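K.L.:
Sequence first, predicted coordinates after that:
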Amino acid sequence: MIIGTAAIEFYIPQSHSLKDKRRVLKSIIARVSNKFNVSAAEIDLHELWGRALVGIACVSNDTRYANQVLSQIINMVENEITEAEMVSHGIEIW
């Protein structure tokens, strides 16, 4: 069993409260989860209004497939997500 994880840090410039932040994150997490059939959740920076760290997990039997899915997610976030800016990201495969 291969487990792939990605951590994406976001800057959310339009967020002026935790409620704004959670609304934006809920939308991003739903889009990623539905499009790629992965698990995603906010994993850190819970109390900061303008920043968020989202973790994504993918389980597969093929290392290349897990890496491909996570790379596609990173590309989608860079190109399609307009309500938040990706500050950094990382991918790990186990």
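P.N.:
Ah, there it is. Everything quoted here is computed from the prediction, not taken from an experiment. Numbering: from 1, shown residues only.
K.L.:
only C-alpha atoms for contact and neighbour calcs from this point on.
P.N.:
Noted.
K.L.:
For His46, which non-adjacent residue is closest in space?
P.N.:
Ala52 (6.8 Å; CA to CA, 6 or more residues apart in numbering).
K.L.:
mind checking which helix or strand the one you found is in?
P.N.:
strand 51-60 (DSSP states H and E).
K.L.:
Okay, one more to line up with it:
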Amino acid sequence: MIVYAECTFFIPMAASLKEKRSVLKSMTDRTKNSYNVSIAEIDHQNLWQRTTLALVATASSKDAAEREVRRAIRLLESNPEWEMTQMTVDFY
């Protein structure tokens, strides 16, 4: 089973791409190190205060893959430097 999620975040304190990338790098590295998911920025690379991340997990069962993605999303949401504005989850 494959679980795919897209999450869009607003980063209000970012005043440059450098500041945005600092927040983004920190959170993507933490997510990769904490959970068995792949994560990448897929949209808004040139905007200072927005980003869209894709997360993917694979497992032998839907529940296991979904649990891993949901845990990773909770970690991303816990960062006070940004707020999630949109999220979609799909199953394949």
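P.N.:
Great, that's in hand. Source: prediction; values computed, not measured.
K.L.:
Next, the TM-score between them, please.
P.N.:
Scored against TM-score structural alignment, normalised by the length of the second structure, the superposed chains reach a TM-score of 0.92; 92 aligned residues with a CA RMSD of 1.1 Å.
K.L.:
ok so, going back, the strand holding Ala52 of the first structure vs the second structure - mean distance after superposition?
P.N.:
Strand 51-60 of the first structure, aligned to the second structure and superposed, deviates on average by 0.6 Å (mean CA distance after the TM-score superposition for the first structure).
K.L.:
from the chain's centre, how far out does that strand sit?
P.N.:
5 Å (CA atoms, centre = their mean, to the nearest Å).
K.L.:
Now that strand: buried residues?
P.N.:
Residues 51-59 are the ones in strand 51-60 of the first structure that count as buried (16 or more other CA atoms under 10 Å).
K.L.:
ok, now stretch 10-24 of the second structure?
P.N.:
Neighbour-count burial for stretch 10-24 of the second structure, with 16+ other CA under 10 Å as criterion, is recorded at 10-11, 14, 20, 23-24.
K.L.:
Can you name the residues in contact with it?
P.N.:
46-51, 81-85 (CA atoms under 8 Å, 6 or more residues apart in numbering).
K.L.:
now do stretch 31-51 of the second structure
P.N.:
By CA under 8 Å, 6+ apart, the residues outside stretch 31-51 of the second structure that reach it are 8-17, 19-20, 28, 52-58, 68-69, 71-72, 75-76.
K.L.:
so where is that stretch in the first structure?
P.N.:
In the comparison with the first structure, stretch 31-51 of the second structure aligns to the range 32-52 (TM-score structural alignment).
K.L.:
can you give me the end-to-end distance of the matching stretch?
P.N.:
15 Å (CA to CA, to the nearest Å).
K.L.:
How far off centre is that stretch?
P.N.:
5 Å.
K.L.:
What's the local residue count around Ala40 of the first structure?
P.N.:
Ala40 of the first structure: 21 surrounding residues under other CA atoms under 10 Å.
K.L.:
which residue of the second structure sits farthest from its center?
P.N.:
Ser60 (22.2 Å; CA atoms, centre = their mean).
K.L.:
State the number of residues packed around the residue nearest to it when sequence neighbours are not counted.
P.N.:
Closest residue to Ser60 of the second structure apart from its sequence neighbours, by CA to CA, 6+ apart: Met1 at 5.8 Å. Neighbour count for Met1 of the second structure, taken as other CA under 10 Å: 14.
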